[in-house]
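>>> Structure for the following, please:
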Amino acid sequence: MTLLSVNLNKIAVLRNSRGGNEPDIARAAATCIEAGCGGITVHPRPDLRHVRPNDVRLLASILRGRVEYNIEGNPFAPPRGEYPGLIALAREVRPTQVTLVPDSDGQITSDHGFELAQDAERLRPVVDQLRQLGCRVSLFVDPGATGFEHAVALGVQRAEIYTGPYAHAFAEGDAKEQLELCVETARRAQQAGLAVNAGHDLSQANLGTLRVAIPGLAEVSIGHALIGEALYEGLANTVRNYLQILR
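Here you go, the predicted structure:
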C-alpha cells in the first residue's frame, strides 16, 4: 500500500499566526499516527514562516521508531538566524527521508522541481552527505522530467513528482493530459531504478485517480488539502479517509 505522509506545515502556520503553542504540532502528529498514517512530513524554511527548527527537533523525538519522518527543503539555502540549514537539521535529527526541493523565499509554496541533468553535479555532495547520515534521498521533479539516470548515479533513491498541475487540471474538469504526464514520469523514474513519491495539492477528490494510474506508487505527501478538510471532518477521520482511498 502507498504510504501516507501527512505534512504538518499548515498546523504551524495557524500556530504562528497567533503566537503561542496552539494548535499543538506534536498533538497533531500524534493524532495522525494514531489514525494510521505511515509518515510525517515537514518543510522548514529559512524565513520560519511555518515549521521551525525546534518543531523539527521535537517531532524527531516523538516519531522515532513509530513512523517515517520526511524533511523537505532546499539544501542550498544558507543558514539564517534560527535556521541552521537543511543538512545541519538532518545531521541533528536523522530523518528517514530528505526530499530536496529547489524552492526560494519568494515562493508561496514549492512550484517546480530540479533539472536532473543540469543540477546533478551541484547535488552530488549534498546527496553524499545525506546518504552518509543514513537518510533516504528523494528529489522533487516536474511532471515530464527526464534524466533520471543522473539521479541514480548520484545515489538518489526516490523521485517525488510535483502534482500541482495535475490537481489544478483535475479541478478544472480535464486532467487526462496532466495525469498521463505524471504516469509517464513515474514510468521513466521506475525504469531507471527509483521509487516514486508524489505530492502537492493532492486531495480526497483527486488522489484515487492518481493512485490507480501509477502502479507501485511508494508515498504521497499531503498537507494543505488534508488540514483544510480536517476543519470539517476532524483530523483523525480525514487521515482515515485518505488511507481508505490508498487501499
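
>>> Only C-alpha atoms from now on, for both contacts and neighbour counts.
Fine.

>>> which residues of the protein fall in helices?
9-18, 25-34, 53-63, 86-93, 116-132, 148-154, 164-172, 176-192, 207-213, 224-233, 235-246 (DSSP state H).

>>> Now render those helices as TSV, adding mean neighbour count and distance to residue 2.
Shown next, in TSV, are the helices of the chain (neighbours: other CA atoms under 10 Å; distance: least, CA to CA, whole Å):
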stretch	mean neighbour count	distance to residue 2
helix 9-18	17	21
helix 25-34	18	15
helix 53-63	16	19
helix 86-93	18	24
helix 116-132	16	23
helix 148-154	19	21
helix 164-172	18	18
helix 176-192	19	14
helix 207-213	17	8
helix 224-233	16	16
helix 235-246	18	6
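
>>> Adding distance to residue 71, write these out as TSV.
Formatted as TSV, the helices of the chain follow (distance: least, CA to CA, whole Å):
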stretch	distance to residue 71
helix 9-18	11
helix 25-34	14
helix 53-63	8
helix 86-93	8
helix 116-132	12
helix 148-154	19
helix 164-172	19
helix 176-192	21
helix 207-213	22
helix 224-233	16
helix 235-246	19
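
>>> how about this one, so we can line them up?
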Amino acid sequence: MTKLSVNVNKIATLRNSRGADFPNVVDVSKDIESFGAEGITIHPRPDERHIRYQDAYDLKKIVTTEFNIEGNPIQSFIDLVLDVKPTQVTLVPDAIDAITSNAGWDTIKNQDFLKEVIAEFKSNGIRTSVFIDTDKKLIEAAATTGADRVELYTEDFATQYALGNKEAIKPYTESAIFATELGLGINAGHDLSLDNIEFFAKNIPNLLEVSIGHALITESLYLGLENVINMYKYKLKTK
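Sure, this is the predicted structure:
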C-alpha cells in the first residue's frame, strides 16, 4: 500500500502567526501518527517562516513512523539533515524566496552536485529522493546521481485534473514505469488532495509514498484531522 506522509508545515505556519507554541508541531505530529499516517514530512526554509530547524530536532525524538525532511540542499540544510538523520531526505531545488516548490531538478545540469550531496547522505544511512518533473531524460539522469527514489512533482496533474483533463495522468504513469525500470522508487507530491488522490494512485504503478500537506490541513478544517487522514488512507488502499 502507498504510504501517506503528512507535511506539517501549515501547522507551523499557524503556530508562528501568534508568536507562541500553539498549535504545538510535536503534539500534532504525534496525533497524526496515532490517526494512522505512515510518515511525517517537514520542509524547512532558510527564513524559518513555518518549520524551524529546531522542529527537526524535536520531531526526530518522537516520530515513530518515517521522518522525511525536504528542502534545497544549501549548506545549512545539509548540516541539519546529517545531524538529525531522518529516514529520508527529499532534495528540492527551491529558490530561497520561493513561496512553495515550483519545479523539479534539472538533474543533467546539476548532476555532479547531486551526486556529491546524495553520496554524503547515503553514507550516513539516509534514504534519498529527488523532486523531479516527468521528463524521462531528467529521470534517467536522476538514476545516475545515486538517488534511491524520485518524487514526481504533481502540480500540473492536479491543475489539469481539476479542469476535467484526466489525460494529464499519462506522463506521470509513463515516468513512473520508466523510473521503476531504472531501479528508482516512486514518491509523489504537490497539490494532491482528496479530490484527485484516488485517481492518481490507481494510475501510478509502484507508488511508494505521497507527501501531502496544504490540501490535507485545509480539508481538515472542515472534516477533522483524524477523519481526513483515514479518508486518504482509504483512497490509497482502493487503488
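
>>> which stretch among the helices of the first structure comes nearest residue 40 of the first structure?
helix 25-34 (7.1 Å; CA to CA).

>>> residues near the alignment partner in the first structure of residue 129 of the second structure, how many?
Counting by TM-score structural alignment, residue 129 of the second structure corresponds to residue 138 in the first structure. For residue 138 of the first structure, the tally of surrounding residues (other CA atoms under 10 Å) stands at 25.

>>> Same check on residue 20 of the second structure?
Using other CA under 10 Å, residue 20 of the second structure has 10 neighbouring residues.

>>> Tell me who's in contact with the closest residue in space to residue 39 of the second structure that isn't next to it in sequence.
Spatially, and ignoring its direct neighbours in sequence, residue 39 of the second structure is nearest to residue 5 (4.0 Å; CA to CA, 6 or more residues apart in numbering). By CA atoms under 8 Å, 6 or more residues apart in numbering, the residues touching residue 5 of the second structure are 37, 38, 39, 40, 41, 66, 209, 210, 211, 212.

>>> repeat that with 6 Å
38, 39, 40, 211 (CA atoms under 6 Å, 6 or more residues apart in numbering).

>>> Please tell me how far the most centrally placed residue in the second structure sits from residue 147 of the second structure.
In the second structure, the C-alpha nearest the mean C-alpha coordinate belongs to residue 211, at 4.0 Å (CA atoms, centre = their mean). From residue 211 of the second structure across to residue 147 of the second structure, the span is 18 Å (CA to CA, to the nearest Å).

>>> repeat for residue 79 of the second structure
19 Å.

>>> do the same with residue 46 of the second structure
24 Å.

>>> Give me the more crowded residue out of those two.
The neighbour comparison of residue 46 of the second structure against residue 147 (other CA under 10 Å) goes to residue 147, with 25 against 15.

>>> aligned partner of the more buried one in the first structure?
By TM-score structural alignment, residue 147 of the second structure lines up with residue 156 in the first structure.

>>> what's around the closest residue to that match other than its chain neighbours, how many residues?
Leaving aside its chain neighbours, residue 156 of the first structure sits nearest to residue 137 (5.2 Å; criterion: CA to CA, 6+ apart). By other CA under 10 Å, 23 other residues sit near residue 137 of the first structure.

>>> Hmm, residue 96 and residue 137 of the first structure touching each other?
No: the criterion here is CA atoms under 6 Å, and residue 137 of the first structure misses it with residue 96 at 8.8 Å.

>>> corresponding residue for residue 83 of the second structure in the first structure?
Checking TM-score structural alignment: residue 83 of the second structure goes with residue 92.

>>> Contact partners for its match?
Taking CA under 6 Å, 6+ apart, we find residue 92 of the first structure in contact with no residue.

>>> To residue 72 of the first structure, which of the helices of the first structure lies closest?
Across the helices of the first structure, closest to residue 72 of the first structure is helix 86-93 (CA to CA), at 8.2 Å.

>>> From residue 245 of the first structure, how far off is residue 207 of the first structure?
For residue 207 of the first structure relative to residue 245 of the first structure (CA to CA), the value is 7 Å.

>>> Would you mark the buried spots in stretch 94-112 of the first structure?
By neighbour count with 16 or more other CA atoms under 10 Å, stretch 94-112 of the first structure contains the buried residues 94-104, 110-112.

>>> Quick one: end-to-end distance for that stretch.
Terminal residues of stretch 94-112 of the first structure are spaced 26 Å apart (CA to CA).

>>> swap in stretch 160-177 of the first structure?
Across its full length, stretch 160-177 of the first structure reaches 19 Å between end residues, using CA to CA.

>>> How about residues contacting it?
Under CA under 6 Å, 6+ apart, the answer for stretch 160-177 of the first structure is 139, 140, 141, 142, 178, 179, 196, 197, 198, 199, 200, 201.

>>> Filter those down to the ones in strands?
139, 140, 141, 196, 197, 198, 199 (DSSP state E).
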